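Student: next one to model:
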Amino acid sequence: MRGLTNFSQSSLLFKSIHITIRSPSLASARQQPRRSYSFTSLRMAPTRDPNTLSNYGAWLTKHTTVNFKVNFDKQRLEGSVSLDLESLTDKESNEIILDTTCLDISSVKLSNVDLKWELKETVAPYGSPLHVTIPEGAQKGDRVKLDIALATTKDCTGLQWMTPAQTGNKKHPFVYSQCQAILARSILPCQDTPDVKSTFTFNITSSLPVVASGVPVPSDNSGEGERLFRFEQKVPIPSYLFAIASGDLATAPIGKRSVVAAGPEAIKAAQWELEDDMDKFLDVAQNLIFDYQWGEYNVLVLPPSFAYGGMENPIFTFATPTIISGDRQNVDVIAHELSHSWSGNLVTSCSWEHFWLNEGWTTYLERRIGAAIHGGPQFDFSAIIGWKALEDTVKLFGEDHEFTKLIISHKGVDPEDAFSTIPYEKGFHFLWYLERLVGREHFDKFIPHYFKTWAQKSLDSFEFKATFLDYFNQHGTDEIKQKVAQIPWEDRFYKPGLPPKPDFDTSYVDSCMALAEKWKSSDYKPDLKDVESFTSNQTLVFLQAVQDFSPCLSVERAQLLGSTYNISSSKNVELKTAYYGIALRAGDREAFPGICELLGSVGRMKFVRPLYRQLVKLDRALAVETFEKNKDFYPSTTKGQLAKDLGLR
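Tutor: Modelled structure (predicted):
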């Protein structure tokens, strides 16, 4: 998601040289083939990940086993974690350093022998590193297995505990994890960096059903009371993809290899929303890249407080209930999260500074899936919506802000503070630019090459550049080679603000913009027929255009828009939020009750942060009162960001 020393000033620069790289990542040193790349103006980062305190350059986690009991009464996980680590250094290594924050650790053992360990002083915002002494040291290639007994605490930021009253059917408690970006360390000691990948075993005891980011293993978990739920993740994953959830869950099939899990009261609606598109999404993605590698692809629809549209946890995507809108118009979120099965999960950015490699690629793949299913213009239509979000983000940060660069400096920064649409949309536009440069036919051959080259590994932007240049210098025509040689990598990586705006195919947008033009006249008399032929996303584009009016609509006109088009009563949160943006710009205080109700029923940051920012300008007291009333409903990520937005910390 998201400042370090400015690479444009402090990195080493190599010009037109030929070098051989072994091991694109310290974390995968023993997995890499020897490959030769040609570099032009290659900038090499002096460090891989500034957001971890672990010594992952000396030790590599090979496998992680978690043995947790879900204690709903005390709202904590209790048990142990076993870490199988390999020494990477040529000289003797006698200390392992792991990331932790706010954990209650009771012992660290090696072969049932207690080890000397110490939690060092907290380094904000990265937690307290756990230093473990290996008494006899280890040579390169040696393996050790640490057994760490622990419990999470009330300050755990990676878990969201919900009382029965906060869930859909209000009968049972619920807990779910959210580890991106650096919150896994609040659940278990680990090398909390995307530059390290480990296989996982999950042994979770709970009185309620459990899902996790692994394939379920048959076990006797029938009956009442506490039961053991087991999962195996045999594809190495980074710590931020560690995921568990437990609550009153039902499941229903939505595809050949897919189920949806949700509260019993929501399962039928969730099944209907997703079953029509799931296999279509999967088929298109496999044809575009290569076969799905994870076995199952399932979706967990979470309670309303969830901070994101979706979280791409392997096997089980965690999804916001706002996608269940009753019109199948918001399921592109699932196309996005499915695309992460290749981009982000299989091929991973080595640090949050290069997060665009995860999200830019995923946004690109999501739009290719949408175009394959809904027609070519859908690609540009989605890109136009994304461009509006990109413009808004750049305006919010400021066009010269560090966080509007493709590669962002992260030293001493909480990655969450830099999170925005930048890596998604600016990353997408860089990839789309490369596609147009070489032609889609040639770019489509590069896509599987890239993902096969880096499967189960982590990389940075410079290694992506090297892979791209190597491929097209070997396989491109003379014309393509000439074009590739002129790519302005420096500008694309480090120039803040908006990238060059492409010429969009506006086929799906023209009618939306034409309606918006009519609304610029105060004499225009609207009719429901205006939007009857629109998809929800076309209505969204229309609303976004009206949001940008200068001067803005009057209170009366804003109210007329909402009532005529039935938007103020819509169940589609995307549309309601866009309409409330218009109402707030108009200063419509009659909309305040509806806005406050939405802010108390949805935790998705995409919606609540913009609404709070606008509400605080009109009525700070109401905005703060609404936040204080609902802060325990929001997960820690949302709560922290909203507190900053409101100037409360």
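
Student: C-alpha from now on. contacts and neighbour counts both.
Tutor: OK.

Student: quick one: the helices in the stretch 151-300 of the chain?
Tutor: Along the stretch 151-300 of the chain, the stretches classed as helices by DSSP state H, counting those that start in this stretch are 267-275, 278-288.

Student: identify the residue spatially nearest to the residue nearest the centre of the chain, adjacent ones excluded.
Tutor: A centroid search over the chain (CA atoms, centre = their mean) returns residue 311, at 5.4 Å, as the residue closest to the centre. Spatial nearest neighbour of residue 311, chain neighbours left out: residue 318 (5.0 Å); criterion: CA to CA, 6 or more residues apart in numbering.

Student: so that neighbour sits in a strand?
Tutor: Yes - inclusion of residue 318 in a strand is indicated when DSSP: H, G, I helix; E, B strand; the rest coil is applied.

Student: what residues are up against it?
Tutor: 299-302, 310-312 (CA atoms under 8 Å, 6 or more residues apart in numbering).

Student: how near is it to residue 588?
Tutor: Using CA to CA, to the nearest Å, one gets 35 Å for the distance from residue 318 to residue 588.

Student: same check on residue 508?
Tutor: 30 Å.

Student: same check, this time on residue 459
Tutor: 49 Å.

Student: who has more neighbours, the two?
Tutor: A count of neighbours by other CA atoms under 10 Å puts residue 459 above the other of residue 459 and residue 588, at 21 against 17.

Student: quick one, what contacts the residue sitting furthest away from the middle of the chain?
Tutor: Outermost residue of the chain with respect to the C-alpha centroid, by CA atoms, centre = their mean, is residue 523; its distance is 44.2 Å. Listed by CA under 8 Å, 6+ apart, the contact set of residue 523 is empty.

Student: centre of the chain to the lengthiest helix in the chain, how far?
Tutor: The longest helix of the chain (DSSP state H) is helix 377-397. For helix 377-397, the separation from the chain centroid amounts to 18 Å (computed by CA atoms, centre = their mean, to the nearest Å).

Student: what do you get for stretch 610-629?
Tutor: On CA atoms, centre = their mean, the centre of stretch 610-629 falls 26 Å from that of its chain.

Student: and the contacts of it?
Tutor: By CA under 8 Å, 6+ apart, stretch 610-629 touches 577, 580-581, 584-585, 587, 595-596, 599-600, 642, 645-646.

Student: one more sequence to fold, the one below, so I can look at both together:
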Amino acid sequence: MNNFKTITGCLAALLALSLPLSVSATPALPSATPTASESQASAPASTSISANDRLTFANYHEVSVSHIDMDLSLDFEQQRIEGQVELSLDWHSDSRHLLLDSRGLDIHSVQALNSDGQWHQAQFSLGAHHGVMGEPVEIRLNARETKVRINYRSAEVASGLQWLSAAQTQGKSQPFMFSQNQAIHARSWLPLQDTPAVRSTFSARISAPEGITVVMGAERTEAVDGVTVFNMPQAIPSYLIALAAGDLHYAAFDERSGVWAEPAMLAKAKAEFEQTPEMITIASKRYGDYRWGRYDLLILPPSFPFGGMENPRLSFITPTVIAGDKSLVSLIAHELAHSWSGNLVTNASWDDLWLNEGFTSYVENRIMEDLYGRERALMEQSIAVGELKEEAAGLDSADTRLEIDLGQRDPDDAFNSIPYTKGQQFLVFLERAFGREPFDTFLKGYFSSHAFVSIDRQEFRRYLNSELLNRFPGRVTNAEIETWLQGEGTGPLLANPADKAFDKLDKEAALWRSGKLKASDIDTVGWTVHHWLHLLNNLPRDLSHPQLAELDTHFGLSQQGNSEIAFSWFKLALACGYYEVKPELGAYLEHIGRRRLVVPLYEALAASSEKAWARDIFAKAKPGYHPVTVASIEKLLR
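Tutor: Have a look, this model is predicted:
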């Protein structure tokens, strides 16, 4: 893990910043007009129960933002966002200053609304740059005023935005842009309290050039004269604010769900993810009503750095999961599951990421079991556990805990298999100890009692003790709980979930390795993507080149259309020094920008004799990669 120096001093010291104050005035832009809610009760904004987020400059314990009103224009030529945000404030102290987060923002002016309903100029200053957190914005107010307006524009290179030329899209007709705010990238295009501890509703008016369709994770009103209006009546943390624009078209699954995509991808996406309404029904039956109105998907260009992003009402999805056979739709189940864990009940700081991702991975697997059966669910658990064990071996031991201490390191470093799979397996352990019915009751109560609240580890432990451990005494010890939450490594309680699902495959693979069986004799009839991943992930990393050539020749692995199988194959080939795959690997790296599928391959190349070749491929692929992906790969190839 990379370590970052902590910022000097404390937030209180920002009050004494001696930077020049800007008091220039800019005429206020009109406020956004909210659309009518789809009969959804607005959820009040809420700060966390008792969180202390060290990755924000915001003084949210003194004053918190309850609503964000945006009036923004998308400039595709300059690749930036420009306009105004209006922040509604809830005061919790006698303080008269407001601290916000920013990263590279050019702030022109700040106004505040006084008790007489008049807007006036407010003094503000930008603090020193911090390598991870960006720059604090300090606004000095005359009183505990209820609203501030900030006129600004984003930098040309903003970590939370990607701008693509028309040539970099599927249709080649219109440019494309999308946001990716998690974990702390919202501050790169919005001045706000960029912490999951604070939840806000929002409204927006977004102006875009002709031919560009704008979507957000919010209620949407069709564009008039290039302006699209949005309203989000449920309070969400800043990392869940989502914006995208391009040549987008819509296809409905049913009356409350559907998919947005470029025209070339729309029919494929609709067919691949047609079971989304059924997933919503399954999850709602188990864990309580779906509380977000619509649930739509947005298929992004291949440069999207993640598998999916759970933005409420509009999950962002990578096209790499469109395999043509629904073999990778567990990702849709995962992003949908976030509608309960993560979006409804949120980790109040990134130290407790497992409260988002562990619960979501568990719920995802239960949805997949209901939809496709127990065997597939267990195989998916098994693949994830194998990846967890491999990844955990390369992490600092302290970062293999569920309850970690990030300090002020980049929170993107926390997104690995520990919070996802170790967190999931902890909940599987609890389910087995207490029984499915009591555990389902516990989960449903957890989501309901903490709805629209950001919680910390203390609150989770309190609820676990109160509603599960104390109700069923003697089934789990405190020592076992501590082993899972504070223990390092993958833990002694972690077993292979799919004990016998791959037995026949493993026996045949062993015979092939020993030369007693040809690759053509391995029985792959009825294999799913999980069988292929199990085979490739578990083959030893000392296979001979003739063995690898035999696998590739017979199974066509280098030409594999399934992105997950191709990734596992290329990872195996590189680990064995089988560089005959370079032509196909180069095409793969140039086409796919999903971090999980490219960064480990660059890492293997950087440690090999092919580092110079990797630099050449990266130079070609870089224009289509997201800034987060670029930063990760540049570290490896320096």
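
Student: list the buried residues of the longest helix of structure 1.
Tutor: The neighbour-count check on helix 377-397 of structure 1 (16 or more other CA atoms under 10 Å) flags 377-387, 389-391, 393-394 as buried.

Student: quick one: that helix aligns where in structure 2?
Tutor: Using TM-score structural alignment, helix 377-397 of structure 1 lines up with residues 375-395 of structure 2.

Student: give me the number of residues near the closest residue to residue 256 of structure 1 other than its chain neighbours?
Tutor: Nearest in space to residue 256 of structure 1, with sequence neighbours left out and distances taken as CA to CA, 6+ apart, is residue 279 at 6.8 Å. Neighbour count for residue 279 of structure 1, taken as other CA under 10 Å: 16.

Student: do residue 398 of structure 1 as well
Tutor: What residue 398 of structure 1 shows, counting by other CA under 10 Å, is a neighbour count of 14.

Student: got it, and residue 375 of structure 1?
Tutor: 11.

Student: distance of it from residue 314 of structure 1?
Tutor: 29 Å.

Student: related to what we said a few turns ago, residue in structure 2 matching the residue nearest to residue 256 of structure 1?
Tutor: In structure 2, residue 279 of structure 1 lands on residue 277 (TM-score structural alignment).

Student: now do the contacts for that match.
Tutor: Taking CA under 8 Å, 6+ apart, one finds 253-254, 257 in contact with residue 277 of structure 2.

Student: try residue 327 of structure 2
Tutor: So residue 327 of structure 2 contacts 528-529 (CA under 8 Å, 6+ apart).

Student: stretch 293-301 of structure 1 maps to which residues in structure 2?
Tutor: Stretch 293-301 of structure 1 maps onto residues 291-299 of structure 2, going by TM-score structural alignment.

Student: circling back: out of the helices of the stretch 151-300 of structure 1, flag the one nearest residue 190 of structure 1.
Tutor: Closest approach to residue 190 of structure 1 among these (CA to CA): helix 278-288, 32.0 Å.

Student: mean per-residue distance, that closest one versus structure 2.
Tutor: Comparison of helix 278-288 of structure 1 with structure 2 after fitting gives an average deviation of 1.1 Å (mean CA distance after the TM-score superposition for structure 1).

Student: quick check: residue 351 of structure 1 touching residue 49?
Tutor: Yes - assessed by CA atoms under 8 Å, residue 351 of structure 1 is found in contact with residue 49 at 5.0 Å.

Student: more neighbours, those two?
Tutor: residue 351 (26 against 23).

Student: which position in structure 2 pairs with the more buried one?
Tutor: Under TM-score structural alignment, residue 351 of structure 1 pairs with residue 349 in structure 2.

Student: for that match, which non-adjacent residue is closest in space?
Tutor: residue 53 (5.2 Å).

Student: Three-state assignment for whichever residue in structure 1 pairs up with the one you found, please.
Tutor: Under the alignment (TM-score structural alignment), residue 53 of structure 2 pairs with residue 49 in structure 1. For residue 49 of structure 1, the assignment made with three-state DSSP gives coil.

Student: burial count for the equivalent of residue 586 of structure 1 over in structure 2?
Tutor: Superposed on structure 2 with TM-score structural alignment, residue 586 of structure 1 falls opposite residue 576. Residues lying near residue 576 of structure 2 (other CA under 10 Å) number 16.

Student: same thing with residue 523 of structure 2?
Tutor: 11.

Student: would you say it is within a helix?
Tutor: No - counting by three-state DSSP, residue 523 of structure 2 is not part of a helix but coil.

Student: give the equivalent position in structure 1 for it.
Tutor: Match for residue 523 of structure 2 (TM-score structural alignment): residue 530.

Student: hmm, residue 513 and that match touching each other?
Tutor: No - contact status for residue 530 of structure 1 versus residue 513: not in contact, 11.9 Å apart, counting by CA under 8 Å.

Student: can I assume residue 302 of structure 2 sits in a strand?
Tutor: No - applying three-state DSSP, one finds residue 302 of structure 2 to be coil, outside a strand.

Student: residue contacts, it?
Tutor: Contacts of residue 302 of structure 2 by CA under 8 Å, 6+ apart are 318-320, 591-594.

Student: which of the residues you listed has the most neighbours?
Tutor: Going by other CA under 10 Å, residue 593 tops those with 27 neighbours.

Student: which of the contacts of stretch 610-629 of structure 1 lies closest to residue 219 of structure 1?
Tutor: residue 600 (38.9 Å).

Student: the closest one -> structure 2?
Tutor: Match for residue 600 of structure 1 (TM-score structural alignment): residue 590.

Student: which strand or helix spans its match?
Tutor: Secondary structure from DSSP states H and E places residue 590 of structure 2 in helix 582-591.

Student: buried stuff in that helix?
Tutor: Applying 16+ other CA under 10 Å to helix 582-591 of structure 2 flags 582, 585-586, 588-591 as buried.
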